[in-house]
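Student: can't give you the sequence, but here's the structure:
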């Protein structure tokens, strides 16, 4: 795939020496994700008997022998996503090591998907998953990241195959833009965190004010303050998540969101009340607020998963190919 490269010498040599190779070209650079989607779409349109598609980076990081290892595993598991996982030892460039460690831990924390190499470009993708991948909106390095994140929703298992770790000239040939592409990869989490933090602050401030006004005046002060505060923050959170975090066109998330919000609100109120009783701090506004912050921090992670996979779940059309 020639993604807008100004130097087409390598592609000319490939075409001369391997006449059966089909080279697809973008007139200008459109990103790694779009390049993969262009290739996938070509396969779907012209190669109807294909069971899976292999992807491999062109910067010399992957070996043919490792591709054959992945092919061997794919022949036994043709419905799974097979990825080549590198071992990030002391000889790996720092930016590559740090980027993979951070991404791996983030994926594990927020999705429960345990993958040791989230940024590997050596993969074999089953044809049934490719039909969904070409509908993804991501076009650059985040596309491969989204490919992993969406496996659970698509019912795709991930199988890791150990491969060699090769970096030429300290990975100088990589086109990965450390700041720009990292922000692109993590943008969904950043936006959700911003949305959550904004609504969290609104919720906590309102809760503190209402608990200050009602404490000692009602036996249900904590629950009432929780309800009022959550209603104040819910509108902000819903609009942010629907428009900017998950960017869904689905017109029916409101009811699901309300059910989630009410459930989360009730659990938060009951747990805060229970823990406040156990701590014997029923009349200390500061302690009550601190306990609520701890409770809602745990509920935050659970809420992300529910909103991503249920509330704002994107509709994938079966005729997308």
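Tutor: Structure's in. What do you need? All values reported here derive from a predicted model rather than from experimental measurement.
Student: okay, CA-based contacts and neighbour counts for the rest of this
Tutor: OK.
Student: where along the stretch 51-200 of the chain do the strands fall?
Tutor: For the stretch 51-200 of the chain, the strands defined by DSSP state E, counting those that start in this stretch occupy 52-55, 81-85, 123-126, 158-162.
Student: need the contact partners of the third one.
Tutor: Under the criterion Cα atoms under 8 Å, 6 or more residues apart in numbering, residues 51-56, 70-71, 74, 78-84 lie in contact with strand 123-126.
Student: quick one: buried ones out of the residues you listed?
Tutor: Listed as buried from those are 52-56, 70-71, 74, 78-84; burial here means 16 or more other Cα atoms under 10 Å.
Student: what ranges does the stretch 1-150 of the chain have for its helices?
Tutor: Assigned by DSSP state H, counting those that start in this stretch, the helices in the stretch 1-150 of the chain fall at 9-17, 32-46, 64-74, 94-111, 127-133, 142-149.
Student: which one of the strands of the stretch 51-200 of the chain lies closest to residue 280?
Tutor: Checking the strands of the stretch 51-200 of the chain against residue 280 by Cα to Cα gives strand 158-162 as the closest, at 47.8 Å.
Student: and the closest one, how far from the chain's centre?
Tutor: Taking Cα atoms, centre = their mean, to the nearest Å, the mean C-alpha location of strand 158-162 is offset from the chain mean by 19 Å.
Student: what's the answer for stretch 175-187, then?
Tutor: Per Cα atoms, centre = their mean, the centroid offset for stretch 175-187 relative to its chain is 13 Å.
Student: how about that stretch: buried residues?
Tutor: Buried, per 16+ other Cα under 10 Å, within stretch 175-187: 184, 185.
Student: touching it from outside, list them.
Tutor: By Cα under 8 Å, 6+ apart, stretch 175-187 touches 95, 99, 140, 141, 142, 145.
Student: OK, contacts around the last one?
Tutor: By Cα under 8 Å, 6+ apart, the contact set of residue 145 is 118, 119, 185.
Student: in JSON lines: the residues you listed, plus distance to residue 308.
Tutor: As requested, those are exported to JSON lines (distance: Cα to Cα, whole Å):
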{"residue": "118", "distance to residue 308": "19"}
{"residue": "119", "distance to residue 308": "21"}
{"residue": "185", "distance to residue 308": "16"}
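Student: and of those, the nearest to residue 257?
Tutor: residue 185 (25.5 Å).
Student: relative to residue 302, how far out is that closest one?
Tutor: Separation of residue 185 from residue 302 (Cα to Cα, to the nearest Å) stands at 21 Å.
Student: next up, a second structure to put side by side with the first:
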């Protein structure tokens, strides 16, 4: 008996769905949870017959609630069942027949040996049968994910995933009701320091992916908003900090006008950054990065970064001022914009990152 639970969210399954489920049963999968996500009445008989099989449990949504909600409801069902919760893990499978049973078996074999893991069945997007929309969407998303979260993944939208049971609670109640939920799974996995492993699988697209219920506009927007959500929060706090910083920088330039130009710029930069950084640290710690580290664990490294940034900013502004003669405040805007992006990655991936396993 396979010690993996199969979860299949499905909306209006085709004629191949029942044989596919029976093939999974023939491979000794004894726990298969199917979530009928608001299918039409014409499909009721399919689910009724499947529910009669001892290996199958059918959960039903009266209306379509989205793939994310279907997966979360299945995960909660598993966690509330003492027998299911002892299995090695869960494998999520799309209901459109695009995941081969042999690949499901491959993920189950990997999952039985690993804990604290999220396994991803990775497709090859360079093959000729891949629709150009899927190839383009995956390329954009994986590059954005790497840029914003520092993790290189080849297939961010795969529906064939293996989740070890010990980390299932981490994914049972997170944000996302539709396809954006699967993106949020990756963000949570990176944030919590879970083991992410990519497992190559067959690339199957049936009739140019016509069976998919993915809305290219609505679902893509939700995914990209989710990807940028943390960055937008960082931008808003950083912009406010920048206004505080630039205002105090100008004030200190006025106060220190009796000094030499070089000393005036360096000291004004350091004093202004001391004021703005206290605001930035306080808000970033709990609201932007939602860090579970204690303040004393992040304060030293944060202000170390602030000191280095202030030094680089001050020296760069002074050097550019000597070279170009452009007004100091304008040069500071340019220099700090570059340091802004670098600072985001350092804070997210090093300073405020909580390593939870």
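Tutor: Great, that's in hand. These numbers were taken from a predicted model, which means no experiment stands behind them.
Student: just to revisit the earlier point, and the contacts of stretch 175-187 of the first structure, which two are the farthest apart?
Tutor: So, the contacts of stretch 175-187 of the first structure by Cα to Cα: farthest apart are 95 and 140, at 18.3 Å.
Student: neighbour count: those two, which is higher?
Tutor: Set residue 95 of the first structure next to residue 140 and count neighbours by other Cα atoms under 10 Å: residue 140 wins out with 19 against 11.
Student: list the contacts of the more buried one.
Tutor: By Cα under 8 Å, 6+ apart, the neighbours of residue 140 of the first structure are 30, 31, 32, 33, 34, 181.
Student: show me the contacts for whatever residue of the second structure lines up with the second one.
Tutor: If I follow you right, that is residue 31 of the first structure. In the second structure, residue 31 of the first structure lines up with residue 66, judged by TM-score structural alignment. Listed by Cα under 8 Å, 6+ apart, the contact partners of residue 66 of the second structure are 37, 177, 178, 179.
Student: just put these in JSON lines and tack on distance to residue 280 of the second structure.
Tutor: What follows is these, written out as JSON lines (distance: Cα to Cα, whole Å):
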{"residue": "37", "distance to residue 280 of the second structure": "43"}
{"residue": "177", "distance to residue 280 of the second structure": "32"}
{"residue": "178", "distance to residue 280 of the second structure": "33"}
{"residue": "179", "distance to residue 280 of the second structure": "33"}
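Student: is the spatially most distant residue from the centre of the second structure in a helix, a strand, or coil?
Tutor: Distance from the C-alpha centroid of the second structure peaks at residue 258, with 51.2 Å (Cα atoms, centre = their mean). Three-state assignment for residue 258 of the second structure (DSSP: H, G, I helix; E, B strand; the rest coil): coil.
Student: for residue 264 of the second structure, see how far away it is.
Tutor: For residue 258 of the second structure relative to residue 264 of the second structure (Cα to Cα), the value is 8 Å.
Student: with residue 114 of the second structure instead?
Tutor: 58 Å.
Student: of the two, which one has the most company?
Tutor: Set residue 114 of the second structure next to residue 264 and count neighbours by other Cα under 10 Å: residue 264 wins out with 19 against 15.
Student: mind naming the longest helix for the first structure?
Tutor: helix 178-214 (DSSP state H).
Student: which parts of that one are buried?
Tutor: Result for helix 178-214 of the first structure [16+ other Cα under 10 Å]: buried residues 184-185, 188-189, 191-196, 199-200, 202-204, 206-208, 210-212, 214.
Student: just stretch 344-357 of the second structure next, same as before
Tutor: Burial within stretch 344-357 of the second structure, assessed by neighbour count using 16+ other Cα under 10 Å, is assigned to 344, 345, 347, 348, 349, 351, 352, 353, 354.
Student: go ahead and confirm residue 257 of the first structure touches residue 237.
Tutor: No - with contact defined as Cα atoms under 8 Å, residue 257 of the first structure does not reach residue 237; the gap is 9.9 Å.
Student: got a list of what residue 189 of the first structure touches?
Tutor: So residue 189 of the first structure contacts nothing (Cα under 8 Å, 6+ apart).
Student: from residue 301 of the first structure, how far out is it?
Tutor: 11 Å.
Student: the second structure: which residue goes with residue 178 of the first structure?
Tutor: Structural alignment places residue 178 of the first structure opposite residue 216 in the second structure (criterion: TM-score structural alignment).
Student: quick revisit: farthest-separated two in the buried ones among the contacts of strand 123-126 of the first structure?
Tutor: Checking these with Cα to Cα, the most distant pair is 56 and 79, at 19.1 Å.
Student: list the contacts for the residue sitting nearest the centre point of the first structure?
Tutor: What sits nearest the mean C-alpha location of the first structure, by Cα atoms, centre = their mean, is residue 149, with 4.6 Å. By Cα under 8 Å, 6+ apart, the contact set of residue 149 of the first structure is 107, 111, 113.
Student: go through those residues and name the one nearest residue 271 of the first structure.
Tutor: When those are compared against residue 271 of the first structure (criterion: Cα to Cα), the nearest one is residue 111, at 24.3 Å.
Student: the closest one -> the second structure?
Tutor: Going residue by residue (TM-score structural alignment), residue 111 of the first structure aligns to residue 149.
Student: just checking, that match touches residue 347?
Tutor: No - counting by Cα under 8 Å, residue 149 of the second structure stays clear of residue 347, with 11.1 Å between them.
Student: contact partners for the closest residue to residue 247 of the second structure other than its chain neighbours?
Tutor: Closest residue in space to residue 247 of the second structure, ignoring its immediate chain neighbours: residue 272 at 7.9 Å, by Cα to Cα, 6 or more residues apart in numbering. Contacts for residue 272 of the second structure (Cα under 8 Å, 6+ apart) come out as 244, 245, 246, 247, 248, 249, 252.
Student: and what about the residue in the first structure that residue 272 of the second structure lines up against, helix, strand or coil?
Tutor: In the first structure, residue 272 of the second structure lines up with residue 228, judged by TM-score structural alignment. At residue 228 of the first structure, secondary structure determined by three-state DSSP is helix.
Student: okay, residue 228 of the first structure and residue 281 of the first structure: tell me how far apart.
Tutor: Applying Cα to Cα to residue 228 of the first structure and residue 281 of the first structure gives a distance of 21 Å.
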